[in-house]
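Q: Got a predicted structure here, sequence first:
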Amino acid sequence: MNIFSERLKIALSEKNMKASELSELTGISKSSISDWINGRYEAKQDKIFLIAKALKINEGYLLGLDVPMTEVENTPNSHPYIEETIKAIKQLTLYQQEQLLKLTRYNLDDISLEILEILSNTDENFKKDMLVYTKFKYLEYEKLEEEKNADSRNTAG
């Protein structure tokens, strides 16, 4: 059994939620959720994002990282460097934020770790946690972009 399957079972149990309820909240088919719970397959990143958001847990927990199963809202403030990084990014102009996002889009893992190295000399666990957070925010951004594009196609047609 894979770690994703185990942690998904634990999260559902702790949140007193059935797979069918998770399916309704996320729009993911019941059969896919059943396959993941039974360890037949492992969910892709975008589905893990939806599941974590619906369960209000840390996406990194589902990914198998050594992090607590905390609510998503608490995740950004779990380490002071994350809060400082977010504040610094918010001070950038919209254009600068878009350029940073484009830069990370090309090679998210390597560039994110390089950015973290520049920002601070922290331990490896923090770097991994920040990488998960960066991926999480990137998927959130992609989802918003998809919705924006779909809206503009609907209004144009």
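A: Looks like it came in fine.

Q: drop to CA atoms for contacts and neighbour counts, all remaining ones
A: Fine.

Q: What is the burial count for Lys135?
A: Residues near Lys135, counting by other Cα atoms under 10 Å, number 22.

Q: so how far is Ser23 from it?
A: Using Cα to Cα, to the nearest Å, Lys135 is found at 23 Å from Ser23.

Q: residue ranges for the helices of the chain, please.
A: 3-14, 19-26, 30-37, 45-55, 59-63, 80-90, 94-106, 108-119, 124-156 (DSSP state H).

Q: Can you mark which positions in the third one are buried?
A: Neighbour counts over helix 30-37 (16 or more other Cα atoms under 10 Å) mark 32-34, 36-37 as buried.

Q: Next one for the comparison:
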Amino acid sequence: MSIFAERLETAMQHAQMTSAQLAKATGIGRSSISQWLSSKYVAKHDKVVTLATALKVEPEWLLGAKSSVTATEPVSSVDPELVTIWEQLDAAGRKKLLKKAHRLVEKDKAPTGKKKGKKKKKAKA
């Protein structure tokens, strides 16, 4: 059994999660998790981050780069899908995503009231 498979299994046991529960929590297919647990494959980096977040362990530990088990602090319940998207973006894409996120936050903070809309132009007869 590979170190990744061993640590994935250990983390799942510690979190008291089955492969079905882990699949549901991460959006990763049960077949992929099964293949990783049987050492058939090792997960790609974005999936390791998603797994580690769901299992509350460090990705480096899951991959075998760290020897001690250190639980991660809750990442303010960041959606694993968002982490996966972030990992796939280049620097310019990340900058755009952050800009959009800031706009959404500001929009949510804005007082509710009448929103200014564009006035419709009267059609000429």
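A: Perfect, thanks for sending it. On a predicted model such as this, the values are computed, not experimentally measured, just so you know.

Q: now what about the TM-score between them?
A: Put the two chains on top of each other and the TM-score (TM-score structural alignment, normalised by the length of structure 2) is 0.59; 88 aligned residues with a Cα RMSD of 3.2 Å.

Q: Now for Ser67 of structure 2, how many residues are close by?
A: Quick note: Ser67 of structure 2 (other Cα under 10 Å) scores 10 neighbours.

Q: separation between Gly93 of structure 2 and Asp46 of structure 2?
A: 16 Å.

Q: same question, Lys107 of structure 2
A: 30 Å.

Q: neighbour count winner among these two?
A: Using other Cα under 10 Å, the more surrounded residue of Lys107 of structure 2 and Asp46 is Asp46, with 18 against 11.

Q: Just give me the residue closest to the centre of structure 1.
A: When Cα atoms, centre = their mean is applied to structure 1, the residue found nearest the centroid is Phe136 (2.6 Å).

Q: Chain neighbours aside, what residue packs nearest to that residue?
A: Phe49 (6.8 Å; Cα to Cα, 6 or more residues apart in numbering).

Q: Which neighbouring residues are in contact with that neighbour, exactly?
A: 59, 136, 139 (Cα atoms under 8 Å, 6 or more residues apart in numbering).

Q: Repeat that for Trp86 of structure 2.
A: Arg94.

Q: let's go with 10 Å and repeat that
A: By Cα atoms under 10 Å, 6 or more residues apart in numbering, the contact list for Trp86 of structure 2 reads 46, 80, 93-94, 97-98.

Q: Which one of those residues sits in the busiest neighbourhood?
A: Most crowded among the contacts of Trp86 of structure 2, counting by other Cα under 10 Å, is Pro80 at 20 neighbours.
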